[in-house]
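Participant: The amino acid sequence is not available; the structure is as follows:
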């Protein structure tokens, strides 16, 4: 039986790169996203030389939506044994002007969504006797001015990752987190525009502060996720791995 992966928030950016990389490994991939047309476009753009791909709509912050999406994946592709919790949003603001609604949205999508998806998918992993959960954190988990909500959510994901690794290890399920630094995506381009810079200008400024003197690309994250989702990483669990072009304090 082919392995089946779910990648949330995979209509674009890092999620799409991860989905495409897993497909190259011959894994069947469900592209889950809150934007169904974008998810369908992502699936249509993948090279079909590897596994099968399908698009499924989901709101990861809604428990019913998550259950329905996971059931749909199981019906279409088979029981999922790989979960990549990538879906995320930002609503940046200093704490003085951060609205409760923006706090709730970021926590709900990034942290609650990771919990709900993992809870639903690990039921299938337990039956399979095998599983891989890879959560997307961020170097912002250690704190970043203007991102109290996002930093709190990502720090929560890192704590959740370590706890789940303890709980799910006896079921032969590994749980790890990947914490990217600056990666060139639509999200970081939007943040640059909000600051009054072009994406290229902002990337150049950030690259000057990175030891490798470049910003990350979605494929940099996708390669590591593919490793963590493989049998080669069978003794790696509960780890937070930074992908930032240099050390993270």
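Facilitator: Structure's in. What do you need? Values in this document were obtained by computation on a predicted structure and should not be read as measured data. Numbers count the residues shown, from 1 in each chain.
Participant: Every contact and neighbour count from this point should use C-alpha atoms.
Facilitator: Noted.
Participant: Check the gap between residue 135 and residue 204 for me.
Facilitator: Using Cα to Cα, to the nearest Å, residue 135 is found at 28 Å from residue 204.
Participant: okay, now the one to match up with it:
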């Protein structure tokens, strides 16, 4: 099926590794012009170079999504290079876990700034481009963790907040043919996840609660991104799609 992504500009935050990198390569494979956005210019340039080596078109940009000034600067660079944006994937995220009684102000602020304020800053900066062309796709990456988890009040709150942001933006931007949706992955086998010292426990718990008894791979999440970004998904907005093998708890 032709997803209608050829020639479109897709901006992917947190694209230097993991799910974000897989998304960047996959969107480029569909003919999209990809903006690889992360904090370190060297790593984003490596991903952009990989895309170019396979015949795709890409640019690397560096900046923190938690900084409104950085976001404004980066979006200016994108506009100067590509002229517009058709797809925004708010994928950048961090975690910094602690029991609520021990969680510091800095831990709370750092996670909420990246995971919730970041998508807001990016959507606010890019929405005018989508409105002007009467077309756009915004995809926010939440987590099944939004349902609640121990010792992750900052992460859970930010990921739950993305659902409200999604629904509000869908209402505002729908008249301009801009859809806004959320994907909530379960546990995904990325290098960062596998390096966690508690990985074995996480995996055991996931396998016990998932209906599909295998680890999710980055492609599983990216396939949902491609569907929501496609030209065929124009009547899906304000929605939440779980990609968790059936696990909700």
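Facilitator: Perfect, I can see it now. Everything numeric here is computed off the predicted structure, so don't read it as measured data.
Participant: picking up where we left off before, which one of residue 135 and residue 204 of the first structure is surrounded by more residues?
Facilitator: Neighbours per residue (other Cα atoms under 10 Å) separate residue 135 of the first structure from residue 204, with residue 135 holding more: 27 against 14.
Participant: The second structure: which residue goes with that one?
Facilitator: Using TM-score structural alignment, the equivalent of residue 135 of the first structure in the second structure is residue 140.
Participant: Quick check: which element contains its match?
Facilitator: Per DSSP states H and E: residue 140 of the second structure is located in strand 136-141.
Participant: report the longest strand in the second structure, please.
Facilitator: Longest among the strand segments of the second structure by residue count, using DSSP state E, is strand 178-185.
Participant: Tell me the residues of the first structure aligned with it.
Facilitator: Counting by TM-score structural alignment, strand 178-185 of the second structure corresponds to 173-180 in the first structure.
Participant: hang on, the earlier thing: give me the mean deviation of the strand holding residue 140 of the second structure from the first structure.
Facilitator: Strand 136-141 of the second structure, aligned to the first structure and superposed, deviates on average by 0.3 Å (mean Cα distance after the TM-score superposition for the first structure).
Participant: contacting residues around that strand?
Facilitator: 85-91, 119, 123, 130, 162, 166, 177-185, 225, 228-229 (Cα atoms under 8 Å, 6 or more residues apart in numbering).
Participant: same check, this time on stretch 169-181 of the first structure
Facilitator: 125-126, 129-139, 157-158, 161-162, 164-165, 168, 215-216, 221, 224-225, 228, 234-245.
Participant: Dead centre of the first structure: give me the residue that sits there.
Facilitator: With distances taken as Cα atoms, centre = their mean, the residue of the first structure nearest its centroid is residue 86 (1.6 Å).
Participant: Now for the residue mapped onto it from the second structure: which residues touch it?
Facilitator: Alignment note: residue 86 of the first structure maps to residue 91 in the second structure; criterion TM-score structural alignment. Residue 91 of the second structure makes contact with 12-15, 20, 140-141, according to Cα under 8 Å, 6+ apart.
Participant: Is it correct that residue 17 of the first structure falls within a helix?
Facilitator: Yes. Remark: residue 17 of the first structure belongs to a helix, assigned using DSSP: H, G, I helix; E, B strand; the rest coil.
Participant: Just give me the match in the second structure for it.
Facilitator: So, by TM-score structural alignment, residue 17 of the first structure is matched to residue 22.
Participant: Ok, residue 37 of the first structure next?
Facilitator: With TM-score structural alignment as the criterion, residue 37 of the first structure matches residue 42.
Participant: What of residue 97 of the first structure?
Facilitator: Checking TM-score structural alignment: residue 97 of the first structure goes with residue 102.
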